[in-house]
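Peer 1: no letters, just coordinates:
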């Protein structure tokens, strides 16, 4: 029986970074993976494949350049699901190699199998046809989550599927109902619409992506409608079933019946409402750790569970459940486990990225939050159509909004929509992290032409408003 300083369960972003951090501290490390591939949802079913699919859709349809070149920028007239998945698969294979290489270089033992706690420091790992026991002084649980699949929905991974199943489609459908207007639902709805799929999105709230600044969310909803997406807001699905459809020939369609009585039909349906934890079968009761009804673990500010030697990070602990935050959580959990101080951790400056079409990103406060908190602010806005780089890229819809404190001129929030939004937001994040003001953007030179110029334009716009110019 082998003993380790730490055993990590799950090779997703939290597990990866936790394992490398432990190895850098000179600790003996093992990482356990129950799937037959590395990387968890981030690499195989979530972040990487969905973003790869988005880039493939933008390239093959020419959508990123339509403002300048119209249909002439389309790389392929008839796009197949094979075209899209092939690009994604190449990226995924590369990421597998990168992760495996990192483990090998840092001396991390990779163990394939399903982990089950037999005692506080004893782990059973069940592999294909064999099992082994290992012990450790500390553990990091980073087993992730899976898409929620209610029992009353007839999932078949062909016509009715979750985000995991969408990536396994054998053909590009003509129509799709998307249930759920969260990040996953809106990303895939906009990507499919870009590919020419007739999309209907059903969301129980009256605003998509409710955590966004309402102006950005409103602009995004307008753009989706312009792309042909039908938004059924404030609606809830009562029943999902397959029905026969007669239109000259007999075919099978998916029908979603809404609580309002509306009946929606399409070739396919993507169910994207919530995710479910997977730690319930890990024997955590043998350690004294409890979990909630969605199999999520509760942790403190150091990512420590109620049992001192067991930590948890990533999607399994719930919000914000981002690959970027999971990486840092895993690193910080291991650092704390071995008495390392990793310094300040400003959770107020987490950036959020939505890889929809168009791209959206934000950091800091929204207008609604500042108003609710009684913070005096002004909004400076720059639109891509007034930025030379925006014209060159053919992006007519992009915008950047900067929220400026009326008295100190400090930056309180940055909200972007358009090309490169998830990259552009980090400029504002850095200035906010260093307590900078809007004058920073006025008094510094930016490369020209770049989208970063939008910060200077937004700063002038906001400060001019404050000066009543």
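Peer 2: Perfect, thanks for sending it. Predicted, not measured: the structure shown is a model, and the values here were computed from it. Numbering: from 1, shown residues only.
Peer 1: C-alpha from now on. contacts and neighbour counts both.
Peer 2: Noted.
Peer 1: ok, residue 108 touching residue 26?
Peer 2: No - using CA atoms under 8 Å, residue 108 makes no contact with residue 26, being 10.7 Å away.
Peer 1: looking at these two, which is more packed in?
Peer 2: residue 108 (21 against 12; other CA atoms under 10 Å).
Peer 1: so who does the more buried one touch?
Peer 2: Residue 108 makes contact with 19-20, 23, 28-31, according to CA atoms under 8 Å, 6 or more residues apart in numbering.
Peer 1: in JSON lines: those residues, plus neighbour count.
Peer 2: JSON lines is the format used below for those (neighbours: other CA atoms under 10 Å):
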{"residue": "19", "neighbour count": "31"}
{"residue": "20", "neighbour count": "22"}
{"residue": "23", "neighbour count": "20"}
{"residue": "28", "neighbour count": "19"}
{"residue": "29", "neighbour count": "26"}
{"residue": "30", "neighbour count": "25"}
{"residue": "31", "neighbour count": "22"}
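Peer 1: any idea how far apart the tips of stretch 287-304 sit?
Peer 2: 14 Å (CA to CA, to the nearest Å).
Peer 1: second structure for comparison follows:
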């Protein structure tokens, strides 16, 4: 059995910097990776998808150039093979840089294999050559992440389908792409493939796309996706998927909303207020959520507790119920974002290496969906404020009233802020618009600083920026919450 001062399971966006800092602090450290260095973000998440979003944006601008009074000689064509090669080149570059960083760090060893616990702080690693080795350390950090959750849809095991990981491996553009799921990953991928030339259909079982968001935010996003040409079904239960030669048929029941059960390729059931609908596609993407990669770790042999969904339980310092074993990133549950995982690393660093007292409690977690326009979100939504019984007012501003948006032709979207009714402090915001994530970050910092909306209302911003219209957002009359 080989002994180290620290073992890190998973070479993702928390595991790599943590392992390097532990090693630089003089601890003999091993980082264990079963697939490839870099985790989801570099290999099949942020890096490749945002690169492809960039390509799709160029295709969209060229295709619609006449809007700006610019004409092209002929309809644009998309060289998907070149896009795929560019994506893979950047992924390989980032991955290679991450791996070299590990290999060049003194006191740090990279072990390629799959880890599982066999006892108290004892790991067995099944190496890629099939052999096994055992390791132990007083400190163990689990950054093993999540994988796609596949729902029990009848017929799914009989058809060829893709996940957000395997879809990115395609070297040719899908002719027609059917997406089951209507949240962040589904919508980003749906729009980018639509803009590159695929015919896209999105099927979501909840009444709204992005069911965690406020209804007006979800409605705004659904509206601009449909106007762009993406077919969207909500409140739809998938009943069956079937392979039909080179295509896949998806049958689902769409519950009527607002008394309307009529859609293309459907027939209405007037007794139940629903419609039985079917669509076909050359490719099927399953984007219905993720699950923690904790079962294979055999955590029970180390006495580590998990919740009912197999997420690892941690305290405010990210330590599990077993002293010396910590969990970081997606595998511990909560918002599954790269920046959350990285901040988890910072908390561990501050406490273990620098002997400080940092906690994950009360963290303000921003996020951005990279559709075009973007959705930038931070703090409380209107739904959450109501659920918590907080007295609040809402401020909204259409992007059609933002000077910079009018000047650049990016008038799709809205700004929305939630403000405490009594203290006037900003509680949360949703920005749908060009550079929405950047504008959201302005309000994130205002929330962190404890600023009131008055400070933003009368503050001076450079003209003409999108952020400048935060002045105008708070010039509007706040709408009081109905629950207060």
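Peer 2: Perfect, thanks for sending it. Bear in mind that the values here come from a model prediction, so they are computed numbers and not experimental data.
Peer 1: re earlier: mind checking which of the contacts of residue 108 of structure 1 land in strands?
Peer 2: 29-31 (DSSP state E).
Peer 1: helices along structure 1, start to end?
Peer 2: In structure 1, the segments counted as helices under DSSP state H are 13-24, 40-44, 47-61, 66-69, 81-105, 163-166, 183-194, 214-226, 323-337, 367-373, 388-393, 421-433, 439-442, 453-466.
Peer 1: list the contacts of the third one.
Peer 2: It stands for helix 47-61 of structure 1. With CA under 8 Å, 6+ apart, helix 47-61 of structure 1 has contacts from 41-43, 63-64, 73-77, 79, 84-85, 87-89, 91-92, 167, 188, 191, 194-195, 323, 355-357.
Peer 1: what about 7 Å?
Peer 2: 42-43, 64, 74-76, 84, 87-88, 191, 194-195, 355 (CA atoms under 7 Å, 6 or more residues apart in numbering).
Peer 1: what's the answer for the fourth one, then?
Peer 2: By CA under 7 Å, 6+ apart, the residues outside helix 66-69 of structure 1 that reach it are 73, 394-396.
Peer 1: sorry, back to before: wait, which of the helices of structure 1 is closest to residue 347 of structure 1?
Peer 2: helix 323-337 (9.3 Å; CA to CA).
Peer 1: give me the mean deviation of the closest one from structure 2.
Peer 2: For helix 323-337 of structure 1, the mean deviation from structure 2 after alignment is 2.6 Å (mean CA distance after the TM-score superposition for structure 1).
Peer 1: go through that helix and flag the buried ones.
Peer 2: By 16 or more other CA atoms under 10 Å, the buried positions in helix 323-337 of structure 1 come out as 323-335, 337.
Peer 1: now stretch 32-39 of structure 1
Peer 2: Neighbour-count burial for stretch 32-39 of structure 1 flags 32-34, 38-39 (criterion: 16+ other CA under 10 Å).
Peer 1: gap between the two ends of that stretch?
Peer 2: 11 Å.
Peer 1: and for that stretch, what's in contact with it?
Peer 2: Where contact means CA under 7 Å, 6+ apart, the residues beyond stretch 32-39 of structure 1 that reach it are 8-13, 96, 110-114.
Peer 1: which one of those residues is nearest to residue 442 of structure 1?
Peer 2: Taking these together and measuring to residue 442 of structure 1 by CA to CA, the closest member is residue 13, at 37.6 Å.
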